[in-house]
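Enquirer: Pasted the sequence and its predicted model underneath.
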Amino acid sequence: MSFLDRLFPSLFNRDDPRSQMAPLYTAIVARGREPHWYAQGQVPDTLDGRFDMIAAILCAVLLRLEGEDAARQQSVWLTEVFINDMDGQLRQIGIGDMIVGKHIGKMMAALGGRLTAYREGLAEGGDLEGALVRNLYRGESPAPDALAHVAQTMRALWVKLATTPTPAILAGELPQ
């Protein structure tokens, strides 16, 4: 049993083509859990805050891959791995079967909204700070230096993703 199988037993089945996304999803989660987001960036270190930060990194990756015809299926699989992980996380914290689907639906709507907000925010002249306040900080403006830290780091990631070859990204090699 590999390390990833032990870490995410319900997410990755070797016969499932989504298992190809294990290294990338693991890299996204690791990037979203980096302490600087929560210390310097003042992202709330809560379940919601961690979801929001991982979703922000996931959005940057999905936006990078969206224009790549060759990566279209992998983007779908990556999103499905995210959904499966969120389903497992909800069940682990005690959300019952009857309402897990409702929570997942809300999370998927939130992800869709974030994709639009970050697509616009990361565009040339876009209001990334506004998108971050609405989506990452849920409308509560952090200290200006905290917001600047997150915005600068997200923009730097976006610029580096643009120049990272798609096969490297799909292999989980996110730029530093």
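Expert: Ah, there it is. Here the structure is a predicted model, which is why all the values come from computation and not from measurement.
Enquirer: okay, CA-based contacts and neighbour counts for the rest of this
Expert: Will do.
Enquirer: Apart from its chain neighbours, what residue comes closest to the residue nearest in space to the middle of the chain?
Expert: Computing the C-alpha centroid of the chain and ranking residues by CA atoms, centre = their mean puts Leu58 first, at 2.5 Å. Distances taken as CA to CA, 6 or more residues apart in numbering put Ile28 closest to Leu58, at 6.2 Å, once the chain neighbours are dropped.
Enquirer: Please apply the same query to Gly49.
Expert: Val43 (6.0 Å).
Enquirer: still on that earlier bit, around the residue nearest to Leu58, how many other residues sit close by?
Expert: 23 (other CA atoms under 10 Å).
Enquirer: for Arg119, same thing?
Expert: Neighbours of Arg119 using other CA under 10 Å come to 18.
Enquirer: For the helix or strand hosting the residue nearest to Leu58, buried residues please.
Expert: Assigned by DSSP states H and E, Ile28 belongs to helix 22-32. Within helix 22-32, the residues scored as buried using 16 or more other CA atoms under 10 Å are 22, 24-25, 27-29, 31-32.
Enquirer: And for the nearest residue to Leu136 once chain neighbours are set aside, the neighbour number?
Expert: With sequence-adjacent residues excluded and distances taken as CA to CA, 6+ apart, Leu136 is closest to Asp52, at 5.3 Å. The local packing of Asp52 (other CA under 10 Å) involves 24 other residues.
Enquirer: Is it correct that Asp52 is in contact with Leu132?
Expert: No. Using CA atoms under 8 Å, Asp52 makes no contact with Leu132, being 9.7 Å away.
Enquirer: can you pull out the helices in this structure?
Expert: All helices of the chain, identified by DSSP state H, fall at 3-7, 22-32, 35-39, 47-65, 72-92, 97-122, 128-135, 144-163, 166-170.
Enquirer: And here is the other one:
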Amino acid sequence: MSFLTSLFKSNRFGADADALYAAIVAAARRPAWYREGRVPDTMDGRFDMVAAVTAIALIRLERDGAVGNAAATRLTEAFVDDMDGQLREAGVGDVVVGKHIGKMVSALGGRLTAYREALAADGTEGGNAFEDALRRNLYRGEDPGAEAVAYVAAGLRRVEAGMAVQLVPALLEGHIA
């Protein structure tokens, strides 16, 4: 982080979520998601996987009221900063970066809602809602096969369980499992 960035960056929400976001990206880039889980190893597929793990983290942070909401805000800011950098690195011009970021944040919000509702429904409706949400969102309507979807669903549930036992300060330090 540059001196000017650190000078003007707001810290009103508490600690930065950079370590948490780095842990999320590392978790989302595990080769097994793309191999066994058959998540497309493309720019879109990698975005979808980062969005899935980020959504799981945001769902976890919702449990902790104001502290969790502040951390979720910081995490979302880290997500936006990273996506901005990724787009610029891919050659997207300044004029349209904002438009792309808006679409990405909207996609993250849609996945957050879908995964939150599906995980809640799994406890009451027999357990297929999360897999269905993954097919619609992570796989964008494609069917990679039941085994691949089950692999990713189980893996994301393990990520969720790992985050569930961590306090917000530990999550912000990047301890997600």
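Expert: Done, it's in. Nothing here was measured: the structure is a model prediction, and the numbers come from that model.
Enquirer: distance of the residue nearest to Leu136 of structure 1 from Ala109 of structure 1?
Expert: Noted for Asp52 of structure 1: a distance of 13 Å to Ala109 of structure 1, by CA to CA, to the nearest Å.
Enquirer: Residue in structure 2 paired with the residue nearest to Gly49 of structure 1?
Expert: With TM-score structural alignment as the matching criterion, the partner of Val43 of structure 1 in structure 2 is Val39.
Enquirer: what's the answer for Tyr25 of structure 1, then?
Expert: Per TM-score structural alignment, Tyr25 of structure 1 is aligned with Tyr21.
Enquirer: Isn't its match up against Asp81?
Expert: No. Tyr21 of structure 2 lies out of contact with Asp81 (CA under 8 Å); the separation is 10.5 Å.
Enquirer: Show the contacting residues for the match of Val43 of structure 1.
Expert: Counting by CA atoms under 8 Å, 6 or more residues apart in numbering, Val39 of structure 2 touches 33, 45-46, 49, 138-139, 144.
Enquirer: Format these as a markdown table; extra columns: neighbour count.
Expert: Putting the contacts of Val39 of structure 2 into a markdown table (neighbours: other CA atoms under 10 Å) gives the following:
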| residue | neighbour count |
| --- | --- |
| Trp33 | 22 |
| Gly45 | 17 |
| Arg46 | 19 |
| Met49 | 27 |
| Leu138 | 25 |
| Tyr139 | 20 |
| Pro144 | 14 |
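Enquirer: if we can go back for a sec, and the residue nearest to Leu58 of structure 1, how far is that from Asp145 of structure 1?
Expert: Counting by CA to CA - Ile28 of structure 1 and Asp145 of structure 1 are separated by 24 Å.
Enquirer: Who are the contact partners of the equivalent of Glu140 of structure 1 over in structure 2?
Expert: Taking TM-score structural alignment, the alignment pairs Glu140 of structure 1 with Glu142 from structure 2. Contact analysis of Glu142 of structure 2 by CA under 8 Å, 6+ apart lists 135-136.
Enquirer: Repeat that for Gln166 of structure 2.
Expert: Under the criterion of CA under 8 Å, 6+ apart, the contact list for Gln166 of structure 2 reads 175-177.
Enquirer: rerun that using 10 Å as the cut-off
Expert: Listed by CA atoms under 10 Å, 6 or more residues apart in numbering, the contact set of Gln166 of structure 2 reads 60, 172, 175-177.
Enquirer: any idea which of those is closest to Phe8 of structure 2?
Expert: Comparing the contacts of Gln166 of structure 2 against Phe8 of structure 2 with CA to CA picks out Leu172 as the nearest, at 20.5 Å.
Enquirer: Can you tell me how far the aligned residue in structure 1 for the closest one is from Leu62 of structure 1?
Expert: Under the alignment (TM-score structural alignment), Leu172 of structure 2 pairs with Leu170 of structure 1. The gap separating Leu170 of structure 1 from Leu62 of structure 1 is 11 Å, by CA to CA.
Enquirer: Give me the common contacts of the two.
Expert: Common contact partners of Leu170 of structure 1 and Leu62 (CA under 10 Å, 6+ apart): 71, 74-75, 78.
Enquirer: which one among these gets closest to Ala162 of structure 1?
Expert: Distance to Ala162 of structure 1, by CA to CA, is smallest for Ala71 among those, at 14.1 Å.
Enquirer: Good, wrapping up.
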